[in-house]
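[1] coordinates only, sequence not included:
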């Protein structure tokens, strides 16, 4: 489906950022401000449909942000770059999810914003999360433990996890087929801990939920677990574990990649496991590991400090 109204696409994109990407409330508010202003400008130009927008329109909007227009004051170069970065992400998402036929920023020069390093938690904090998930009796702790082990053991996106069907699992081989963006699939390994947790859930937890569909992860009423539901589960478990850092489903994906690279995995192998189209996307994780290497060097090498 293409040609949706810009407001509909923006609402879907913000939901994607909140649930799948795990962006904080402040970050979401900034995106919303940038995109609401964009919508307002487009509607004033009689461009309500996302497929009505051309590269020239985006450039005109960038120019208006720089010099100011109507009741809006001129923005600084950094604010303009941030605003255009918000548009770039939204338009890229719209094409990837088939809400639009083309990306008007596809050939636009990149905005020079500082690289944001992915926020991973430590192996010890992952252990705290899993301990908190296992607390209690009944099918819910079994499901929650299986969900966390699945996310951390596969590096999957939350959408890939909640759409995973029982037929996608090959627990005997320790593998699962994930259905990623753009209809692409990939098969990734499942570690022993994830296999054991999923088996326990499938045998003792899921049947008690009276499941009514093929999806692995079910909500308490037996229906499919939604992205929002999975996000809330992880937030509650993190709170129970006493972790003060912001943790979302995507945090476990970041942690998966970071811990693999810390353990010596090749970046191109991690690229394949994460389902990244380009290795450039994966290489941001190497910046995190370099920072950790510096810390180890600074505290361990006899000539690192004077």
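    Good, I have the coordinates. Worth saying up front: this structure is predicted, and the values here are computed from it rather than measured. Numbers count the residues shown, from 1 in each chain.
[2] hey, let's count contacts and neighbours off CA atoms from now on
    Noted.
[3] where along the stretch 101-250 of the chain do the helices fall?
    Taking DSSP state H, counting those that start in this stretch as the criterion, the stretch 101-250 of the chain carries its helices at 123-133, 139-154, 158-162, 192-200, 227-241, 249-262.
[4] ok now the first one, how far from the chain's centre?
    Helix 123-133 sits 20 Å away from the centroid of its parent chain (CA atoms, centre = their mean, to the nearest Å).
[5] Now tabulate the helices of the stretch 101-250 of the chain in JSON lines and tack on mean neighbour count and distance to residue 302.
    Listed next are those as JSON lines, based on neighbours: other CA atoms under 10 Å; distance: least, CA to CA, whole Å:
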{"stretch": "helix 123-133", "mean neighbour count": "17", "distance to residue 302": "27"}
{"stretch": "helix 139-154", "mean neighbour count": "24", "distance to residue 302": "36"}
{"stretch": "helix 158-162", "mean neighbour count": "22", "distance to residue 302": "44"}
{"stretch": "helix 192-200", "mean neighbour count": "19", "distance to residue 302": "39"}
{"stretch": "helix 227-241", "mean neighbour count": "18", "distance to residue 302": "37"}
{"stretch": "helix 249-262", "mean neighbour count": "22", "distance to residue 302": "22"}
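[6] Please compare the first structure with the one that follows:
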């Protein structure tokens, strides 16, 4: 009952995405299964500092990364605060627990000259799917949108005249992202071919050859296949293109606050990671270029 109420709270009051809610539920159920494994019954009293700490240690012993453990701890903290708010428990002490320190990994990105080589080097066919696939890559790179946001684009959300797109981000928050002439021309070329497709059965902006909307796995594979042609990165994903957008914007003098708004980050701290990436790049260039480096 408590977990169902919590899910309703996340869905209707916090406007969390189904994917996020599913992750929260899975974390809480995993914790419950772990502490109840050797007992006949469990209660909310088991959601205490000692039990949570023991569970975190067991996760680390099983090889879970610190980022995963901290995410699961975050799920339990939100759940505990909800229980306190609804008077299901009388105190919440999970805020006293410190999670394991995360190893800070800098976001991977594709260099601007490699992206130019991919988009301008004749890698894409001139048929419908080739034009669409190129536009998918270019839209990720030119706007920094997320995979779910791109898949969720409707035709009415893409305004070539105003050179902007309207996206529905995390927490159902809308934001407007500007784009330039190059992407604008790509959109016009794509729409001409797309509108020739008979039996278009979707209002989606990006569609398959049968007229129905694209889906996440298809878009992911399009990006992976094409990025692998010009990049040696282990993971060639849409999120790498989002990182590439932010890093290359910052390298070319864009204000961090502007990048935050375009990316749809809730706080500036999430955007500041790209400053570490650009400084690392500066050091690398310095060592390569200066004769006494």
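    Right, received. Where do you want to start? From a predicted model like this one, the values you see are computed outputs, not experimental measurements.
[7] before we move on, back to that, could I get the helices of the stretch 101-250 of the first structure in JSON lines, plus columns for distance to residue 168 of the first structure?
    Rendered in JSON lines, the data for the helices of the stretch 101-250 of the first structure read as follows (distance: least, CA to CA, whole Å):
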{"stretch": "helix 123-133", "distance to residue 168 of the first structure": "23"}
{"stretch": "helix 139-154", "distance to residue 168 of the first structure": "13"}
{"stretch": "helix 158-162", "distance to residue 168 of the first structure": "11"}
{"stretch": "helix 192-200", "distance to residue 168 of the first structure": "13"}
{"stretch": "helix 227-241", "distance to residue 168 of the first structure": "18"}
{"stretch": "helix 249-262", "distance to residue 168 of the first structure": "19"}
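[8] which stretch among these comes nearest residue 215 of the first structure?
    helix 158-162 (7.1 Å; CA to CA).
[9] corresponding residues in the second structure for that closest one?
    Using TM-score structural alignment, the residues of the second structure aligned to helix 158-162 of the first structure are 147-151.
[10] Just give me the mean distance for that stretch relative to the first structure.
    Compared with the first structure after the fit, stretch 147-151 of the second structure shows a mean deviation of 0.7 Å (mean CA distance after the TM-score superposition for the first structure).
[11] can you pull out the strands in the first structure?
    169-170, 175-179, 185-189 (DSSP state E).
[12] Who are the packing partners of the shortest one?
    In other words, strand 169-170 of the first structure. Secondary-structure packing of strand 169-170 of the first structure (3 or more CA pairs under 8 Å, 6 or more residues apart in numbering; DSSP states H and E): strand 175-179.
[13] For the strand it packs on, which outside residues touch it?
    Outside strand 175-179 of the first structure, the residues that touch it by CA atoms under 8 Å, 6 or more residues apart in numbering are 156, 160-161, 163-164, 168-170, 185-190.
[14] one more time with 10 Å
    Residues outside strand 175-179 of the first structure that contact it (CA atoms under 10 Å, 6 or more residues apart in numbering): 150, 154, 156-157, 159-161, 163-170, 184-191, 194-195, 275.
[15] repeat for stretch 286-294 of the first structure
    Applying CA under 10 Å, 6+ apart, the contact partners of stretch 286-294 of the first structure are 115-120, 257-263, 267, 295-298, 300, 304.
[16] For that stretch, grab the matching residue range in the second structure.
    Against the second structure, stretch 286-294 of the first structure falls on residues 275-283 (TM-score structural alignment).
[17] distance from the matching stretch to the first structure after superposition?
    Looks like 0.7 Å for stretch 275-283 of the second structure (mean CA distance after the TM-score superposition for the first structure).
[18] mind listing what's buried in that stretch?
    Buried residues in stretch 275-283 of the second structure, counted by 16 or more other CA atoms under 10 Å: 275, 277-278.
[19] coming back round to it: right, so of the helices of the stretch 101-250 of the first structure, which gets closest to residue 91 of the first structure?
    The nearest among the helices of the stretch 101-250 of the first structure, by CA to CA, is helix 158-162 at 19.7 Å.
[20] re earlier: give me the subset of the buried residues of stretch 275-283 of the second structure lying in helices.
    Members of these lying in helices (criterion: DSSP state H): 275, 277-278.
[21] Out of these, which is nearest to residue 95 of the second structure?
    residue 275 (29.3 Å).
[22] Quick check: residue 98 of the second structure vs residue 70 of the second structure, distance?
    Using CA to CA, to the nearest Å, residue 98 of the second structure is found at 9 Å from residue 70 of the second structure.
[23] who's more crowded, these two?
    The residue with more neighbours, out of residue 98 of the second structure and residue 70, is residue 70; 17 against 10, by other CA atoms under 10 Å.
[24] ok, and the closest non-adjacent residue to that one?
    In space, and not counting its chain neighbours, residue 70 of the second structure is closest to residue 99: 5.5 Å by CA to CA, 6 or more residues apart in numbering.
[25] measure the one you found to residue 74 of the second structure for me?
    Taking CA to CA, one finds residue 99 of the second structure at 9 Å from residue 74 of the second structure.
[26] Count the residues that sit near the residue lying closest to residue 278 of the first structure once chain neighbours are set aside.
    Nearest residue to residue 278 of the first structure, sequence neighbours excluded (CA to CA, 6+ apart): residue 271, at 7.4 Å. Per other CA under 10 Å, the neighbour tally for residue 271 of the first structure reads 18.
[27] Please identify the residue in the second structure that aligns with residue 271 of the first structure.
    Using TM-score structural alignment, the partner of residue 271 of the first structure in the second structure is residue 260.
[28] if I pick that match, what's in contact with it?
    Contacts of residue 260 of the second structure (CA under 10 Å, 6+ apart): 246, 266-272.
[29] Spatially central residue in the second structure, please.
    Residue closest to the average C-alpha location in the second structure (CA atoms, centre = their mean): residue 146, at 5.4 Å.
[30] With that, I have no additional questions.
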